[in-house]
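Peer 1: Predicted model follows, preceded by the sequence.
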Amino acid sequence: MKKKFILLTAFIVFICSISSIWAEPNVSSPSAILMDAKSGRVLYEKDADIKRFPASTTKIMTAILCIEHGNLDDVVTIGTNPSLVERGSSQIYLIPEEKLTLEQLLYAMMLESANDAAVAIAEHISGSVEEFAKLMNKRAKELGAQNTNFVNPNGLHDDNHVTTAKDLALIAKYGMTLPKFREVVNTVKYTIPETNKQPVRDYITNTNKLIWKSNKKYSYEYAIGIKTGYTVKAKNNLVAGALKDGTELISVVMAENGISDSSNVYTATKELFEYGFSSYSNKNLLTKDQVVTTVTLPGSDEKVNLLAAEDYGLLVSNEEIPKIGSSINIIDGIKKPIEKNQVLGFISYSLDGKEVKKIELLSAEEFLMPEKSPKRFLKWLLWAFILYILWRTVVVYSRYLRKKRRKRETPVLFMNRRRGRIW
């Protein structure tokens, strides 16, 4: 009886573990999303299109623009506005006329969540916070964040300063393609050397506790950083990245209740990541420079190999693998000359009938027009001369034959002396 009970218990535990792997995460946060960092595929979402206050996760966009539009070696002279940010908010207490590099301001903003550093960056890049906000919104739209409106570079509360979990995931997904962004958001501590106004700042610490190694309560072994955000009205927000066995995920949790150091936001984020890593795996479908197909050039027997322009893999569950489809489309009117790496077609991948990726197919080699060399020209000229000689020979001989024929047909006149007549 005891043996049967043990077996039954083991079976129940096994079934529960299997169901927990495939069950969707139980996230209490009002808005959340889990996204594949490579394809942008949404693996889980909960009210991800509801507009909410982003708080300091706003600084993800500010950091992107700082890297894209600024020279990190630039020395920035602090104006009067950075020191006027809301008292009590996160800052490094910049002083007017203080000089720091743009890189130092970037680390202060993304690790310490310094609101004054964000203002200094905005003014350095665009001249004013207002102009920088326009640049933020323009870039957000370009990245697919259609439900976002930024008013400032730091996320201090404004009723018109809103975004969504999905938009934040898209912005963070792009940010993680920038090497400097990845480096900064995955840094735990940073030191700003002594400036012309203040002593060394050796306290700059990342507010994202997922990447802390010393605090096991909050840390997550696969975490690779990004950004926290908190205000009273926004509540707790966390945009996070994680990398495991080549699979990279982006998660966003918004408006989580609790005080600014609440563990709820970290618990929800870890649950999202565990769901993603346990339920999905990367299916490699294409390797860059792989021969995908071969086509014959029209009007000839020459063949050209078409190569994949990039690596591609799709994050799928085991049940979804049979639902992956592909199709190849070759462009019309292919003809010489063809350059190496010229786009000659596309391969499209679909999941359950819906297209998820289109990849260019490139020519493996060049195909030139027939060579027009002097040697070839002389050969053509020689044949033309030979044909001309043959034509002239035929013409002259024809004329000779006609002349001879006329002589034969002309009557011979002579005097018939006997009869006195001419014949």
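Peer 2: Thanks, I have it.
Peer 1: only C-alpha atoms for contact and neighbour calcs from this point on.
Peer 2: OK.
Peer 1: who's in contact with residue 288?
Peer 2: Neighbour list for residue 288: 307, 308, 309, 310, 311, 312 [criterion: CA atoms under 8 Å, 6 or more residues apart in numbering].
Peer 1: Same question for residue 286.
Peer 2: Residue 286 touches 308, 310, 311, 312, 313, counting by CA under 8 Å, 6+ apart.
Peer 1: Same question for residue 257.
Peer 2: Counting by CA under 8 Å, 6+ apart, residue 257 has contacts 29, 235, 236, 264.
Peer 1: can we see that at 7 Å?
Peer 2: 235, 236 (CA atoms under 7 Å, 6 or more residues apart in numbering).
Peer 1: Residue 268 too?
Peer 2: residue 27.
Peer 1: Not counting stretch 90-98 itself, show me its contacts.
Peer 2: By CA under 7 Å, 6+ apart, stretch 90-98 touches 77-80, 82-83, 113-116, 195-197.
Peer 1: Show the end-to-end separation of that stretch, please.
Peer 2: End-to-end span of stretch 90-98 (CA to CA, to the nearest Å): 18 Å.
Peer 1: Repeat that for stretch 323-338.
Peer 2: Using CA to CA, the end-to-end distance of stretch 323-338 comes to 36 Å.
Peer 1: now what about it, what contacts it?
Peer 2: Outside stretch 323-338, the residues within contact range by CA under 7 Å, 6+ apart are 297-298, 344-352, 366-369.
Peer 1: structure B:
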Amino acid sequence: MENTRRMRPHYRAKTMAWRAAFFALMLCVCMCVFYVPVRAEYIGISDPTDVPEPEAKATYVLETTTGICIYGKNAEERLYPASTTKLMTALLIVEEGNLSDVVTFSAHAVNSIPYDSMHISIQPGEQLTLDQVLHAILIQSANEACMGAAEHIFGSVEAFVARMNERATELGAADTHFTNPHGLHDEQHYTTSRDLALIMQEVMKNETLRAVMSKATYTIPPTNKTDKPRYLTNSNRLIHQNGQYYNENIICGKTGFTTPAGNTLVTYGEVNGLSFIIVIMKAGQGKTFQSTSTLIDYFEKSLQIVTVANVFDYAAAVPSANGELVYLQPKEGFTLLSYRDDPMTDLRTEYSIPDMITEPVREGTPLGTISVYSGDRLVGKTEMVARADYGLEAPVVQTTGEISTTPVTTEAEVPRGGGMAQLFRFVLIAGGVVLACFVLYLVVAMISASRYRKRCKRIKNHLYIRERNGSGYDKL
């Protein structure tokens, strides 16, 4: 009998099984020790080309909660705004005027507009409150009302228009130039769909303007020049409940039309916690209402807003002059724009923040911005603010350091800790690893057992043959 000892198959199977189990246990222990929470995977967008394209020269769709442009077509092309000009006119009326004032219309204000343009037949010397004038401008699109308001607030139409252009520049509408307060055609009176969205975004911050534009009808009572009331009807068909184009998700908007401008519409709508500004310029008759309604319905089915539960998941550390680290984080309420049917698994961040903090900072001080991308698509952007006070033994200022002009692209710094979502994710991963190791154990055990049975059978056959040949067993 040979003196060589070999491990029997069933011992070898047990050893491999114990090794697999030990490996699984060690892997789980390592995950527990070195586990760092991962951001929740947000549900995102399908192919953006699925967005229904409006039949118009230019389109711009802005989601105001996140500040993200969802769709743009010829967004920087200069076009004529027609009566959507009145958005800026109305904004200046509420910012610079007193709505309880009485406006007395001059002959120039009444007679300087073409009679075949939009008006409510105001007469020279007629008196209306500025609030009534505002309703006439935004609901009936009355051109002489714009002229009277401009003269009343700034003394002249020219001064009012100059302020319109200043205000456009302040809002970032760099490709906009106004020559009048009503929007009747002028070669030098132009804007872009993007600029109109920026103006509308500012308009929507004013509750008075939002309320006025949301009205389907309005009545101006008799005045010093007429004993009959004026009944105004909003030209925005999307808000008329019994109309062909009514859409319950549309809050308000402003229409516009001249022959050179075509049909123009700026609309504000809300759905699924999202707020949309939709600008459509130079479209055919009826196409603005139809296209806007189609877009808002698409967004209702496709989009949702996701609020980041723990903004420190996107924190960044900036060195200070005294060697400390100053932690910056997005403002509370940071949201990401989510398309339902495409998980955003490839999230990355870009920070535009100071290279170093050189002066004291108070908690909440804005110190740059963060942009979050899914692939190449922007899904969230907001300010980065100081997480806590730093260096307050010195005088506090509101700005510190130089903001880097080159964005830093990185994965967001994620602190240890996390929430229930991260814990649940960890449990799922750990459970998956254990399950995989258990399956591996079963496979190894089954293979080893099969090999053991085959070897036993071969040994038995070999012994039987040798017994028949009388060769004995001493060589086994």
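Peer 2: Yep, it's here. Being a predicted model, the structure only gives us computed values, none of them experimental.
Peer 1: After superposition, what's the TM-score here?
Peer 2: Superposed pair, TM-score by TM-score structural alignment, normalised by the length of structure 1: 0.71. Supporting alignment: 345 aligned residues with a CA RMSD of 3.4 Å.
Peer 1: and the contacts of residue 286 of structure 1 as JSON lines, adding distance to residue 393 of structure 1 and secondary structure?
Peer 2: Below are the contacts of residue 286 of structure 1 laid out as JSON lines (distance: CA to CA, whole Å; DSSP: H, G, I helix; E, B strand; the rest coil):
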{"residue": "308", "distance to residue 393 of structure 1": "60", "secondary structure": "strand"}
{"residue": "310", "distance to residue 393 of structure 1": "64", "secondary structure": "coil"}
{"residue": "311", "distance to residue 393 of structure 1": "67", "secondary structure": "coil"}
{"residue": "312", "distance to residue 393 of structure 1": "69", "secondary structure": "strand"}
{"residue": "313", "distance to residue 393 of structure 1": "72", "secondary structure": "strand"}
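Peer 1: Provide the aligned range in structure 1 for the longest helix along structure 2.
Peer 2: Using DSSP state H, we find that the single longest helix of structure 2 is helix 420-469. Per TM-score structural alignment, helix 420-469 of structure 2 has no counterpart in structure 1.
Peer 1: In contact with residue 188 of structure 1, which residues?
Peer 2: 205, 206, 211, 212.
Peer 1: Farthest-apart pair in the residues you listed, please.
Peer 2: Spatial extent of the contacts of residue 188 of structure 1 (CA to CA) is set by the pair 205 and 211 at 10.9 Å.
Peer 1: So the two - more neighbours on which side?
Peer 2: Taking other CA atoms under 10 Å, residue 205 of structure 1 and residue 211 do not tie; residue 211 has more neighbours (26 against 19).
Peer 1: What lines up with that one in structure 2?
Peer 2: So, by TM-score structural alignment, residue 211 of structure 1 is matched to residue 239.
Peer 1: Now do the contacts for its match.
Peer 2: Per CA under 7 Å, 6+ apart, neighbours of residue 239 of structure 2: 216, 246, 247, 250, 252.
Peer 1: Run a quick check on the second one versus residue 240, I expect a contact.
Peer 2: Yes: applying CA atoms under 7 Å, one finds residue 246 of structure 2 in contact with residue 240, separated by 5.6 Å.
Peer 1: Quick check: the aligned residue for residue 168 of structure 1 in structure 2?
Peer 2: Match for residue 168 of structure 1 (TM-score structural alignment): residue 196.
Peer 1: would that match count as being in a helix?
Peer 2: Yes: under DSSP: H, G, I helix; E, B strand; the rest coil, residue 196 of structure 2 sits within a helix.
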